[in-house]
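**Q** coords please:
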Amino acid sequence: MSKQATGKFHTHHEGDPQGFVDAVSHASEERGLRLTPLRKEVLELVAAAGKPVKAYDLLDQLRERHGNAAPPTVYRALDFLLEQGFIHKLESINAFVSCHHPAEAHQVPFLICDVCSSAQEVCDARVAALIESQAESFGFRPQAQTLEVHGVCKNCSKG
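**A** Just a heads-up that it's a prediction; the model follows:
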């Protein structure tokens, strides 16, 4: 968990797509991973979106640039990025979002606005610890967790 994992939102690389891509490139090098040109391009598209983006929207953008991009190509790149923790998949809306701190393995909840589709990554060690503690009390061993809270963000509730 991040050193900044407190009750506040973690904002590493938020609003800085190039900083995010640079951080992922650095983390890939440190881990001995191959960030192929296609993986990097998909990563750049996810980062530039600024909000959750669906796989077929990424495919459309790649086709505009390359013409021959196919769904399996995009899904393989997304699978790699997910496996490495560089992006997150928001299951409830079937979309992908960049991770605010890609060098760290973690599980975090998201606040998803049902009006503008923004998603805020909430990095708070207390939330993860509470879920793990509750699971343990039931004798349950979690292997992955995705907590998605839907509602209306501050910007959309002003109207």
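**Q** For the rest of this, base every contact and every neighbour count on C-alpha atoms.
**A** Fine.
**Q** pretty sure residue 100 is in a helix, no?
**A** No. Under DSSP: H, G, I helix; E, B strand; the rest coil, residue 100 sits outside any helix and is assigned coil.
**Q** one more, for comparison:
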Amino acid sequence: MSRDSTSPALHAAETLCDEKGERLTPIRRRVLELVLEADGPVKAYDLLEALKPGPGSAKPPTVYRALEFLLGLGLVHKVEALNAYVGCSHSHDTGGAELFICSDCGSVQECHGAPASTQTPDGFIIERSVVEHFGHCGNCRS
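**A** You can find the predicted model right below:
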């Protein structure tokens, strides 16, 4: 996502935080910016490196807490198989997300509205789902 296209996503994040009574602190905002600006999935330690030049360099727990906050609001997704993060500017109030990971170039594309599992244990309520698929993107297949 280019810097120009991160502005609407950051504005949406600020609005969501206001609606939920949460604070998008400067470090949370900067971590979200870095994830949104990345060309693909970004690892936490890459975020930490990017934050170092600033005053009061961030420590690993700070980055992980910011990522957990952003995950909790659905502003980023963790790509479990890659142990990396991708930005999301869509609401996940219903359904879920499917991540399509290219085995060749490493790109991650997201589709929304993945159906919730119908095979849940008695009494279990799904709050959020993310499904990861691996294959080859259209660009790599060409």
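**Q** and the gap between the residue lying farthest from the centre of structure 2 and residue 128 of structure 2?
**A** For structure 2, the largest distance from the centre (C-alpha atoms, centre = their mean) belongs to residue 122, which lies 29.7 Å off. Here residue 122 of structure 2 is placed at a distance of 17 Å from residue 128 of structure 2 (C-alpha to C-alpha, to the nearest Å).
**Q** Then residue 39 of structure 2?
**A** Applying C-alpha to C-alpha, the value for residue 39 of structure 2 to residue 128 of structure 2 is 25 Å.
**Q** Name the next helix or strand downstream of the lengthiest helix in structure 1, please.
**A** Secondary structure of structure 1 read by DSSP state H shows that its longest helix is helix 17-31. For helix 17-31 of structure 1, the following helix or strand on the C-terminal side (DSSP states H and E) is helix 37-49.
**Q** now that next one and helix 17-31, what's the angle there?
**A** Comparing the axes of helix 37-49 of structure 1 and helix 17-31 via axes from the mean of the first three to the mean of the last three C-alpha atoms, to 10 degrees yields an angle of 140 degrees.
**Q** what's the mean gap between the helix or strand just after helix 37-49 of structure 1 and the aligned bit of structure 2?
**A** The C-terminal neighbour of helix 37-49 of structure 1 among helices and strands, as given by DSSP H and E, is helix 55-66. Overlaying structure 2 shows helix 55-66 of structure 1 at a mean distance of 1.1 Å from the equivalent residues (mean C-alpha distance after the TM-score superposition for structure 1).
**Q** Would you mark the buried spots in helix 55-66 of structure 1?
**A** Neighbour-count burial for helix 55-66 of structure 1 flags 55, 58-59, 62 (criterion: 16 or more other C-alpha atoms under 10 Å).
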